[in-house]
Every structure is written in structure tokens, then in C-alpha cells.
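1. After the sequence you'll find the predicted model.
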Amino acid sequence: MTDLHDILNAYVADGTVPGAVGLVARGDRTEVAAVGSAGIAGAVPALAPMARDSIFRIASVSKPMTAAAVMTLVDDGRLTLDDPVVKWLPELASPVVVRTPQSPVDDVVPAERPITVADLLDARAGYGFPSDFSLPAVAPLFAELKQGPPMPQHVPEPDTWMATLARIPLLRQPGEAWLYNTTSDIQGVLIARVAGRSLPEFLAERIFEPLGMRDTGFAVPPGDLGRFTGYYRADQPGGLQLVDAPDGQWSAEPAFPSGAGGLVSTADDLLAFARMLLGGGIDGSAGGRRVLSAESVRLMTTDRLTPAQREESPLFLEGQSWGFGGSVDVASVEPWNVPGRYGWVGGTGTAAHIVPSTGAVTVLLTQRELAGPTTPELMRDFWRYAAGR
């Protein structure tokens, strides 16, 4: 009978990934498999065998945690979803929008209304990636804001980043379309300015420490680098090319902590966050500490998009819609889509989801960069397996 170890090990054996950690939990039952190694076999320096507590770059799996941090501020009464963000982000006082998505960046009209907190949370503020990356207003997101694959040591500090953002026109009017990624980085700046402390400090205080997520953050401490995995990209001859070593870009705190994709974490830390969401905002451990209100969790995990907005982004949303900071499955279009499932996928080869209807948690961590928005077969096989447990 095929088990989780078998599913993952097949992809290690054929060279698809150096290693992987998979976790499937429901209630008190948790199945975990750690296979392969933390890097390419025979590499120098030698990397450790993969373990349950191996640390991974989770990329866009950061987004739900950033959204949760925003919602703690809503719970505290320091923000409302309808608040215009200009109060804390004055750089966005007078946003302009390209006349059409195809227009040059200097052919603009004023935004029809202010950008709100809710616009940032549900990725409908007007900034971000559409299905067509060739549009003129998309190019500055990559070239000036470094919105491509995460490279934390190459992004300027938040005030400089926001000043650059203010010079880039919106691609769509606020509220009009779902656009990927950029709004989660803006959320990170918003959190820091409202809270009066850095994003890493606030996330640690309000999310990570209450949930016991000791290995989650924007950098790996020196003493834990032995558990940190390598990060790889597919090479043309069929092999894997090293993108970042354990002592590379995540070995020091970044100037710009990316709420969109800058975190590292482990399978058990992600399980703790997932169980908090399944518990309606209450820590799933014996302590039972409340981290979020039940209403904030409901808002995060509820579909926010119209059918037309979902259909505009087929590269990113495969049978999914969007809540706050993560996708919400809206149709069983494939075996891995379960209506109501919430979570997201990271471009460094990671994924974490909850299924509220069954109380299930699924976490898959690999070190291979996704080749594009299409879900790799390893992830699909993992979800199929998890759905059958």
C-alpha cells in the first residue's frame, strides 16, 4: 500500500527534487515523511539528510501569515477594513492608473477612489501581476520593486521601496481586479507603520511566539543553519542549479522584510498556524490562547472575488478564488480542489492548506523553484494522497 513516504520518495529517486517533507494531519492524527537530503547529493559542503525539522524558504506561503497580522490590528481596533491606507501610507495619497492595462506607464488617469485596507488584503488594490506579464505597467514591478523570485538582500528598506512604488501607476482601478503578490508586500509596510515596530518584531509578538513557531522568520540564525535546506532551480540538461545556499541570502535579516514571500519555516510551525485557523483563531495546543478573532478567520478564509475576477487570472487560480492572503477553493475541478480549502503555494516549491470541512491540514515543503504558476505533479500527487486519507 502506497504511503506518504512512497509518494515523495518517487520524486527524489527520479531527481525531480533533492528532498521533501510532507505532513498530513486530521484531528490528533499526523503523518509526516521526510525524504532525500537538504541539498544535491555529493555537493560541497555536504548537506544533511532531510528531517522533520528542516527549514525551508516558504515564499508565498508567507502571505496568509501577513494577512493574519493585519487582522490582529483589525481585532485591536487600530484598523478597519474600510479605512483608506493613505493615513499610514501617504505615498499612496494620489494614485494614478494606466488608461488601459495595455497603455504605457505615462498614459494615466486618477484613481477613482482611495485604496483601502480590504483592497490590500484581497489583492484588489490595483497593484500586482495579471495573467499577461508583458504589459508596460508590470515591468517596473520586476525591475524596480524586485517582485520576481524572492531575493531578500537585493530589496531596499521599506520607506525607499514605498517611494518607488508611488511612482509606478496602478494597472487597474482599486477594487476592479485581482492582481497577484504586490499587495502582500504593501501589507507588511502597513503593519509596521500602524504598530510602530518592524514587521519581523510584530509577527514574532502576535503570531509566531503565541503559536510556538520558533523556526519561522525572515532569516535563519547561525546556530540553525545546519537545518536549512538549499534552494534550486531546474537546469536545462535536466539537473538542478543552486540558487541559494544555506549561508546565503536568508542567513542575515533583510532590509525589506517581504510580507509576500520572505519567510522561512518548518512543517510543524506551519501546522501550528494551520491549526490556529481551524480553531477559529485559537492556538491548537493545550494552552488554547486566542491569536485571532473567529470573525477575522472567517473573513480570511471566505471567497472575496467575483467569477469574472477569478476567470481573469487562470495562470494563478486553478479552480480557486481568493480570501485574505490566500486562495479559497470554490470548485472540485480536480481531485486536489476541495471547496472551502484555504492556503497557498510558494514559488520556492512549498504549499500549506487547511480544509475546514474535514479539519485537515496539508503541508508540502521542497527546495525546487516552481517553473511557473502551473502546479507541479509532485504537489498534485501529494494533494491526491492527502484527499484520500
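-> Done, it's in.
2. CA atoms for contacts and neighbours, from now on please.
-> OK.
3. ok, which stretches of the protein are strands?
-> 19-26, 29-36, 56-57, 96-98, 108-110, 231-234, 240-244, 264-265, 320-322, 327-329, 342-346, 350-355, 360-366 (DSSP state E).
4. Use this one as the comparison:
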Amino acid sequence: MRTHELFTLVDDQVTAGRYPGAVVAVRHAGTTAVHATGTLAVGGGDPVTPATPFRLASVTKPFGGVLALSLVADGTVGLDDDVARWLPELAAPRVLRHPGAELTDTVAAEQPVTVRDLLRMTCGAGLLMDESPLAHAMWERGVSPGPLPPRHDPDTWVARLAALPLADQPGQGWRYHTGSDLLGVLLARAAGRPLPELLAERVTGPLGLTGTGFRTGRPLPVQYAPTDAGLDVLDPADGVWSAAPVFPSLGGGLVGTAADVCAFLGAVADDALPAGVRAADVLHDGLTGPQRAAAQAFLGPGRTWATGNLELTLEVTDPWTTPGRFGWTGGTGTTAYCDPSLDLVAVLLTQRMMTGPHDGPEEFWQAAHDAVS
């Protein structure tokens, strides 16, 4: 593998000021290489190292998917169980007549929300990128998805969310993110254990991922949000992740190292996951045609959302993709995918937020593809 070209690309992006710092981890043909570049802060002197943890943002979601499937494997929860057993706040949800309706214009849910709905993002609640009354109400109540974990504790957050109607009938639409955070609350209640302990016991511990968790004692890079004037601080080094989380978020609450994320996706690729979880279940595409069409409005064409809470490529739409490629990207500037046909796992962690769908790591993925193909 021509890792030099890939590492040079990221070095050049750091030199150009796109990223203050970054870490790349690549596994190919049984060999893993890790490359760190840049500094922890703009203008700072402390270097990024291979052991530097980054805010994983939505790259957290596949970890939550594996955790959920481990509890399915031992019978603690079932994929088709009504979530009201553990989330009684959602026992009788109301649903908007259409997603843009007034909050009082609702009907009863036609069927319960299931655990499967939370994993595949079909629970009826999620990201709304519009000016609808529900979008405004979610923002005002502090339950709208964002780059930082919810500021309310899990019980308060669920109560605030459940007081609002769903945007879609359960199982009929596809809405990003919120299902993952509901899933985290459900799993902790079902297991009777704090979510950080549960994840460590069932996923990160057995896989030896010592640099991944809901908080860290190691120096974190400063998290930046791009603006017209440059990079503004979103979360300082001693910010949200330097203390125990108020809300341990399976939607985007983990910090971790590039090597850990690479090893995690490698475990999926090798079907070497803990607690009875099978890679085939993680990568199962359980969406119906209409659900997949709704998901592709967000994911892009040729992709689907697999049961393990990650993106799965179904057909080639970009020159660096192949059918069967899986992984995900986080809004804080993180991206991680496995391409089984190329025997490739690659991870790029940065501290620069993406500004939108056209501000992503496409150059990185093209270079990673070219380095092995």
C-alpha cells in the first residue's frame, strides 16, 4: 500500500490550514499504519500524536449498534420489542399529519416504536433541516441533534422529546440521529447499568480499545467550527469531554483514537466482534424500499443504513466506493470506513467541523482508494 501518498495529502491539508491537526489510521493486508500530524490547537505548540483522542461525533453510532446487538444476542432486548417497555414515555406517541404540520395537528401512532426502529432510524423522530414548527420546538427544548451531546440528563431529555409529536409514523419514514440517543437510554435502562460501563464491558473492553470512551483524561484537541473569518472554538480542550457526561450519547458522544476506530471496523470486517454479535447482523440492510429512498435523501444515492447503525454502500456512485463498503462520517471532522473488496480500513480524525455535505473528506477517500487499487 502506498501510504506515503495518503499521509502526504493530510500533511498538506494541515499545512494549508484546513485542519490544525489530524491522525490517520490505515489497515491493509493485515498491516496497520498510524500517522499523526499538526497540533492540538491553532497556533499551539503541542503536537497531535497517534494516541490523541478526538471527538468521534457520529462515528460513535456503529459502536452503539454493536452494543445493541450484543444485548439482542443474549436476549436482554429484542429487535421487534416495543420500546415502551423501557421507554414508557413513548407508550402512546402522537404523529404529525405531515412533517410540516402545526404541533397540534396530530393523529395516533398506527404501530409501536420498536428497538429495530431505533437502530435503523425509522422511529419517526430525528434531524429536521427545515423551518417546521417541530424543528423549532426540538431546538427550543434542547432535543435537536447537534455537534455536542444533549445538555439534559437522559430522563429529562426523553421526557422533553416524548412531549413532542413524531414527524412520521413509526416504521414509515427515516430520520437521522435521534434514534441512536434514544437507543442509548433504552439499553442502559434494559441492562440496569450506566451506558459507559455497559459499552466498556461489552464492546471497547473485549476489543482492547483502551483509548475510546465517553470522557478522557488525555489532552483533547480544541474543536473548531469554520467561519468566514477562520476557525472559531466550538469546544475547548477542557470542555464537554473532560468530565463525566451529563448525557452519554450513542449518537455522537464518544472520544477515541484513530487506531481504536480502525481496530473496531477491522473487527466487523473480520467477523470478530464480542458478545455473540455477528458481522452479518451489523451489516444487514433491513430498510424497505420507501425507507431506503428516504434515507438516501440524506445519505446520497446508492447507499443504505444497516442494522449496526452505519452506512452501507449498495452500488458505486463515487469513484472511491465499492458495493459492501461500510462505515460512517462525523460532523466534527471524523470519517471511518472499511472496504472489504480492497481489504482496506481507513480512518481520518480531525478537529475541524464539516460545514455541510460538500465540505467532507472526499479527497482523503480518493487517495485511500488509489493507494491500494
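-> Received the coordinates, thanks. The structure displayed is predicted, hence computed values, not measured ones.
5. Deepest-packed of the strands of structure 1, please.
-> Highest mean neighbour count of the strands of structure 1: strand 56-57, a mean of 30 (counted as mean count of other Cα atoms under 10 Å).
6. picking up where we left off before, out of the strands of structure 1, flag the one nearest residue 64 of structure 1.
-> strand 342-346 (7.1 Å; Cα to Cα).
7. one step back: Throw the strands of structure 1 into TSV and include distance to residue 77 of structure 1, thanks.
-> Shown next, in TSV, are the strands of structure 1 (distance: least, Cα to Cα, whole Å):
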stretch	distance to residue 77 of structure 1
strand 19-26	34
strand 29-36	36
strand 56-57	32
strand 96-98	30
strand 108-110	30
strand 231-234	40
strand 240-244	40
strand 264-265	29
strand 320-322	24
strand 327-329	26
strand 342-346	25
strand 350-355	27
strand 360-366	30
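8. Out of the ones you listed, which is closest to residue 207 of structure 1?
-> Nearest to residue 207 of structure 1, of the strands of structure 1 and by Cα to Cα, is strand 264-265 at 13.0 Å.
9. so that closest one aligns onto which residues of structure 2?
-> Aligning strand 264-265 of structure 1 against structure 2 (TM-score structural alignment) gives residues 255-256.
10. corresponding residue for residue 222 of structure 2 in structure 1?
-> Checking with TM-score structural alignment, residue 222 of structure 2 has residue 230 as its match.
11. what do you get for residue 157 of structure 2?
-> In structure 1, residue 157 of structure 2 lines up with residue 161, judged by TM-score structural alignment.
12. contacting residues for that match?
-> Each residue near residue 161 of structure 1 by Cα atoms under 8 Å, 6 or more residues apart in numbering is listed here: 145, 155.
13. can you rerun that using 10 Å?
-> Counting by Cα atoms under 10 Å, 6 or more residues apart in numbering, residue 161 of structure 1 touches 144-146, 155, 185-186, 189, 256.
14. Buried among those? Need that as a selection in ChimeraX.
-> The ChimeraX selection below is limited to those of these classed as buried (16 or more other Cα atoms under 10 Å):
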select :145,146,155,185,186,189,256
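15. from the contacts of residue 161 of structure 1, which ones fall inside helices?
-> Of these, the ones assigned to helices by DSSP state H are 185-186, 189.
16. quick one: which of those is nearest to residue 371 of structure 1?
-> Residue 371 of structure 1 has its nearest neighbour among these in residue 185, at 22.1 Å by Cα to Cα.
17. In structure 2, what residue corresponds to that closest one?
-> In structure 2, residue 185 of structure 1 lands on residue 181 (TM-score structural alignment).
18. give the contact list for that match.
-> 61, 64, 118, 126, 143, 145, 149-150, 154, 157-158, 247-253.
19. which of the residues you listed count as buried?
-> 61, 64, 118, 126, 143, 145, 149-150, 154, 157-158, 247-253.
20. For residue 93 of structure 1, see how far away the residue minimising distance to the centre of structure 1 is.
-> In structure 1, the residue lying closest to the centroid (Cα atoms, centre = their mean) is residue 60, at 2.2 Å. Computed as Cα to Cα, to the nearest Å, the residue 60 of structure 1 to residue 93 of structure 1 distance reads 27 Å.
21. What of residue 6 of structure 1?
-> 54 Å.
22. which position in structure 1 aligns with residue 111 of structure 2?
-> Alignment note (TM-score structural alignment): residue 111 of structure 2 maps to residue 113 of structure 1.
23. Please look at the residue nearest to the centre of structure 1 and residue 265 and confirm they touch.
-> No: under the criterion of Cα atoms under 10 Å, residue 60 of structure 1 is not in contact with residue 265, lying 11.7 Å apart.
24. Can you report how many residues lie near residue 274 of structure 2?
-> Neighbourhood size, residue 274 of structure 2 [other Cα atoms under 10 Å]: 19.
25. rewinding a little: now check structure 2 for the residue matching the residue nearest to the centre of structure 1.
-> Matched to structure 2 by TM-score structural alignment, residue 60 of structure 1 sits across from residue 58.
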